[in-house]
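Novice: need a structure here:
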Amino acid sequence: MSAASIGIEGALEALDGAAGVASVRAWMERHREALLAHQDGRRINWRALCAWFASVGLLNGKGETPTVRCAQLTWYRVGKWLERRNERAAERAAEALRLEAERESEKAAIQAEIRQRRETEALEKAALRDKMEKAERAAAWRRDEAARVAEHNQRVAAEAAARKARAAAVASAQPTAGHSAVAPAGDTALVTLDLPQIEGVSYRAYEPFDPTLPPIRKGEINPLSGNAWEFGDDLPGYPSKRGYEFEDDWLRDVGRLLRARHDTTSSMTEEEKFAFRIARGRGRL
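Specialist: So this is what the prediction gives:
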């Protein structure tokens, strides 16, 4: 007979016999909890129980019918053994729970890291999109502004040519008259606003500007920053936003000039009141 053909049944029976399948200890290990539950705190009648052990053939470790003392000692040892076994089982269960908690914690940390990385990537992509959109709006505004300026220059040149032609016609019709010749228009003359010198108002407010350029409107794109102008249109008689990179700087200058010109807001126009209140609310005054 080869080793591969020998089954395990005989070995299991031998082990069970050595462990005392028909022993008092084995019986107590299996039925201790049920017996305690049945007694419900009452003392065990060991004499009656030992008589029953003898009737069913349950023996002690020496192969003898257990005495009361032997049964009590076996009962105590089985209790201690079961207590240690339960403690070990509880420790294994606690260790399994701890390992499971560690795995869940690691899993949650990995998921949080992935989520954070995705959120960061999404924010970076959104910021890049916003930057590109601002750049595109600024480029579109510059193209539109260049077209408006070119159209304006063409109109001014045409009007200047018409005035020159009319002046030449008048001069040829009345050669003896004492009129001076009309000077060519050329580039538009720059002008400055008649503004008081106010402390805290920047130099931009006093710079010369082209009076023929259209005023800046709310929502137009600032070509210097790429952002849209938020707080109203240009105010007549005050510096244009065209000379400023940041709207807060324009609010500061215009707000201080308004405060110098008006004792109270009651004498301001609605547009001036709006600009003044925004400047004050944003801490620019």
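Novice: all contacts plus neighbour counts: C-alpha atoms, from now on.
Specialist: Fine.
Novice: Could you say which helix or strand holds Arg143?
Specialist: helix 68-173 (DSSP states H and E).
Novice: now for that helix, which elements pack on it?
Specialist: helix 24-39, helix 46-56 (3 or more CA pairs under 8 Å, 6 or more residues apart in numbering; DSSP states H and E).
Novice: tell me the angle of that helix relative to helix 46-56?
Specialist: Here helix 68-173 runs at 90 degrees with respect to helix 46-56, directions being taken by axes from the mean of the first three to the mean of the last three CA atoms, to 10 degrees.
Novice: Indicate which one of the helices and strands packed on helix 68-173 is closest to Arg103.
Specialist: Nearest of these to Arg103, taken as CA to CA: helix 24-39 at 35.4 Å.
Novice: Next, the angle from the closest one to helix 68-173.
Specialist: Put simply, helix 24-39 runs at 70 degrees to helix 68-173, going by the same axes, to 10 degrees.
Novice: In helix 24-39, which residues are buried?
Specialist: Neighbour-count burial for helix 24-39, with 16 or more other CA atoms under 10 Å as criterion, is recorded at 24-26, 28-29, 32.
Novice: Distance to Met132 for these - can I get that in JSON lines?
Specialist: Shown next, in JSON lines, are the buried residues of helix 24-39 (distance: CA to CA, whole Å):
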{"residue": "Val24", "distance to Met132": "87"}
{"residue": "Arg25", "distance to Met132": "84"}
{"residue": "Ala26", "distance to Met132": "82"}
{"residue": "Met28", "distance to Met132": "82"}
{"residue": "Glu29", "distance to Met132": "78"}
{"residue": "Arg32", "distance to Met132": "79"}
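Novice: which one of these is nearest Leu73?
Specialist: Arg25 (10.1 Å).
Novice: Measure how buried the closest residue to the closest one other than its chain neighbours is and give me the count.
Specialist: Excluding the flanking residues, the one nearest Arg25 by CA to CA, 6 or more residues apart in numbering is Thr74, at 6.3 Å. Using other CA atoms under 10 Å, Thr74 has 19 other residues around it.
Novice: The structure of the following sequence is requested for comparison with the preceding one:
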Amino acid sequence: MSEARQGTVAVDDHQDRAHRGEHAPLRRIIDHLADGIIVVDSEGSIRFANPAAELLFGRPIEELVGHAFGFAVGTQETTEIEVVRRGGGVVTVELRIVPTEWEGETMDLVSLRDVTDRKQAEERTRELAHEQTARAEAEAANRAKSEFLAVMSHELRTPLNAILGYCELLALGLSGPVVDAQREQLGRIQASSHHLIGLVNEILDLSKIEAGRLTVNNAPASAAEAISAAATLAQPQAQAAGIALSARSLDDPAPTYLGDEDRARQILVNLLSNAV
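Specialist: Reported below is the predicted structural model:
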């Protein structure tokens, strides 16, 4: 080897040792940082990696240094990347890039911070906020429904009560004599009106069921009266279909049951209406 060549090699080796010596204090600091630190040259190859970077990537330093970083480092803005660790684990990493002089060359010092836990916490916070918003919207919808049912109940009760009142006046003969056939028809109108009021109450009961506040009256009631009332209500529908519908009790005394009279009557009406 020529003396000039030997001199050049000696100078380069001396400069390399000088640069390493110059960065020795910085290396010791970087080695103890919790964030991963790598140094990437202009070709995109990793020239240095600290122990935290080794843990972050799940690879020994020997498999990092001298290999391509694999992510663009042309911007100094903070970005987030996903790093696939050996074994399949994925972590979210916050990446910061700062140009620096390293071993006599201009390189990029890249800091890598594991923000997986923070991102998961943020996602959970968004989910909770969405759940709270959905819950608030559901509660508002329930309130609106309850208000609507209350208004509807009032609006329906008013004309139904008027119908019942006029039926009673007609039955009393205040508008003239009432024959038996007319009295029977007035009775059916009254029964149907009472039934409609019961249906209005049942609509209101739906909101009570959803709120868990529905109460059922449990008291002795006449089975014959429930059957007779249901038959009376279903009679017009049966006549329109050309079906003869009648109800009578064969037991004496008439049987009784323990339950809610209004709901039992509604069940019977539904059964008869479906049958007709």
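Novice: Could I get the TM-score for this pair?
Specialist: Their TM-score after superposition, calculated using TM-score structural alignment, normalised by the length of structure 2, is reported as 0.37; 147 aligned residues with a CA RMSD of 5.1 Å.
Novice: one step back: hmm, Trp27 and the residue nearest to Arg25 of structure 1 touching each other?
Specialist: No - using CA atoms under 8 Å, Thr74 of structure 1 makes no contact with Trp27, being 10.6 Å away.
Novice: Strands of the stretch 151-276 of structure 2, start to end?
Specialist: Here the stretch 151-276 of structure 2 has its strands, by DSSP state E, counting those that start in this stretch, at 219-222, 256-259.
Novice: Save the ones you listed as TSV, and put in distance to Thr133 of structure 2 too.
Specialist: Below are the strands of the stretch 151-276 of structure 2 laid out as TSV (distance: least, CA to CA, whole Å):
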stretch	distance to Thr133 of structure 2
strand 219-222	44
strand 256-259	42
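Novice: quick one, which of those is nearest to Glu127 of structure 2?
Specialist: Closest approach to Glu127 of structure 2 among the strands of the stretch 151-276 of structure 2 (CA to CA): strand 256-259, 46.2 Å.
Novice: Can you list the helices and strands that the helix or strand harbouring Leu55 of structure 2 packs against?
Specialist: Taking DSSP H and E as the definition, Leu55 of structure 2 sits inside helix 51-57. Applying 3+ CA pairs under 8 Å, 6+ apart, we find helix 51-57 of structure 2 packed against strand 36-40.
Novice: Who are the packing partners of the strand it packs on?
Specialist: Judged by 3+ CA pairs under 8 Å, 6+ apart, strand 36-40 of structure 2 is in contact with strand 46-49, helix 51-57, strand 105-114.
Novice: which one of those is the most hemmed in?
Specialist: Neighbour counts (mean count of other CA atoms under 10 Å) averaged over each of these peak at strand 46-49, with a mean of 21.
Novice: What helices and strands are in contact with it?
Specialist: Packing partners of strand 46-49 of structure 2 (3+ CA pairs under 8 Å, 6+ apart): strand 36-40.
Novice: Residues in contact with the strand it packs on: which ones?
Specialist: With CA atoms under 8 Å, 6 or more residues apart in numbering as the test, strand 36-40 of structure 2 has contacts from 30, 46-54, 56, 69, 102, 107-113.
Novice: what comes up buried for that strand?
Specialist: The neighbour-count check on strand 36-40 of structure 2 (16+ other CA under 10 Å) flags 36-40 as buried.
Novice: orientation of that strand relative to strand 105-114 in degrees?
Specialist: Strand 36-40 of structure 2 and strand 105-114 are oriented at 150 degrees to each other (the same axes, to 10 degrees).
Novice: Distance from strand 36-40 of structure 2 to the middle of the chain?
Specialist: Mean-position distance between strand 36-40 of structure 2 and its chain equals 43 Å (CA atoms, centre = their mean, to the nearest Å).
Novice: sorry, back to before: moving C-terminal from the helix holding Leu55 of structure 2, which element do we reach first?
Specialist: Counting by DSSP H and E, the next helix or strand C-terminal to helix 51-57 of structure 2 is strand 79-84.
Novice: Please name every helix or strand in contact with that following strand.
Specialist: Counting contacts by 3+ CA pairs under 8 Å, 6+ apart, strand 79-84 of structure 2 packs against strand 90-102.
Novice: elements contacting the strand it packs on?
Specialist: Applying 3+ CA pairs under 8 Å, 6+ apart, one finds that strand 90-102 of structure 2 contacts strand 79-84, strand 105-114, helix 116-171.
Novice: change it to 6 Å
Specialist: Judged by 3 or more CA pairs under 6 Å, 6 or more residues apart in numbering; DSSP states H and E, strand 90-102 of structure 2 is in contact with strand 79-84, strand 105-114.
Novice: Give me the residues contacting it.
Specialist: Applying CA atoms under 6 Å, 6 or more residues apart in numbering, the contact partners of strand 90-102 of structure 2 are 76, 78-84, 106-116.
Novice: now the angle between strand 79-84 and that strand, please.
Specialist: Computed by the same axes, to 10 degrees, the angle separating strand 90-102 of structure 2 from strand 79-84 equals 120 degrees.
Novice: what's the neighbour count on the nearest residue to Arg47 of structure 1 once chain neighbours are set aside?
Specialist: Distances taken as CA to CA, 6+ apart put Val68 closest to Arg47 of structure 1, at 6.1 Å, once the chain neighbours are dropped. When neighbours are counted by other CA under 10 Å, Val68 of structure 1 registers 16.
Novice: Return the distance of Val68 of structure 1 relative to Lys80 of structure 1.
Specialist: Counting by CA to CA, to the nearest Å, the separation of Val68 of structure 1 from Lys80 of structure 1 is 19 Å.
Novice: quick one: which of the strands of the stretch 151-276 of structure 2 is nearest Ala140 of structure 2?
Specialist: Minimum separation from Ala140 of structure 2 across those (CA to CA) falls at strand 256-259, 34.9 Å.
Novice: starting at the chain centroid, how far to the closest one?
Specialist: Strand 256-259 of structure 2 sits 43 Å away from the centroid of its parent chain (CA atoms, centre = their mean).
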